[in-house]
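model the structure of this input:
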Amino acid sequence: MSHSILEPGMFVRHPQHPGWGIGQVQSRIGSLVTVNFPDEGKIVINADVVTLEVVYSF
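Next up, the predicted model:
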């Protein structure tokens, strides 16, 4: 999946950190995606390195 589909408001999971829970995308500037995870807080992720999993329903 290309990170270009990630938009603010979308819900995602970090595949290497499932314990962080389902996060909400706050912003995306190029490949840098800021996600607010309920159990970890705001994290800036380089989507060229980590492929976030989009959560369509939960």
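
from here on, just use CA atoms for contacts and neighbour counts.
Fine.

mind listing the strands for this structure?
Here the chain has its strands, by DSSP state E, at 11-13, 23-29, 32-37, 41-46, 53-55.

want to try a markdown table for these, with mean neighbour count as columns?
A markdown table is the format used below for the strands of the chain (neighbours: other C-alpha atoms under 10 Å):
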| stretch | mean neighbour count |
| --- | --- |
| strand 11-13 | 21 |
| strand 23-29 | 19 |
| strand 32-37 | 21 |
| strand 41-46 | 15 |
| strand 53-55 | 15 |
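
which residues does Pro38 contact?
Pro38 is in contact with 20-23, counting by C-alpha atoms under 8 Å, 6 or more residues apart in numbering.

one more to line up against the first:
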Amino acid sequence: MSDINAILEPGMLVRHPGQPDWGVGQVQSNIGGKITVNFREQGKVVIDGAAVSLDIVNS
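Below is the predicted model of the structure:
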């Protein structure tokens, strides 16, 4: 898991760098490198934190 993904906590807003059309997502959980995010345009997605480094959205 990347250093950025390690600090993700529920409620934080993120973007998936490879899926910009998903829009902004809200982190639901981050357990064992599996990050569950609810994206505006895609819905709930479980992301492998070892494979994808999410971008934090500053609100």
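
of the contacts of Pro38 of the first structure, buried ones?
Neighbour-count burial (16 or more other C-alpha atoms under 10 Å) applied to the contacts of Pro38 of the first structure gives 20, 22-23.

which one among the residues you listed gets closest to Asp39 of the first structure?
Trp20 (5.1 Å; C-alpha to C-alpha).

map that closest one onto the second structure.
Under the alignment (TM-score structural alignment), Trp20 of the first structure pairs with Trp22 in the second structure.

how many neighbouring residues does the closest residue to that match other than its chain neighbours have?
Distance criterion C-alpha to C-alpha, 6 or more residues apart in numbering; nearest residue to Trp22 of the second structure, sequence neighbours excluded, is Glu41 at 4.8 Å. By other C-alpha atoms under 10 Å, the residues close to Glu41 of the second structure number 12.

make TSV out of the contacts of Pro38 of the first structure and add distance to Leu6 of the first structure.
Below are those laid out as TSV (distance: C-alpha to C-alpha, whole Å):
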residue	distance to Leu6 of the first structure
Trp20	18
Gly21	17
Ile22	14
Gly23	12
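
ok, the residue nearest to Trp22 of the second structure - contacts?
By C-alpha under 8 Å, 6+ apart, Glu41 of the second structure lies in contact with 21-23.
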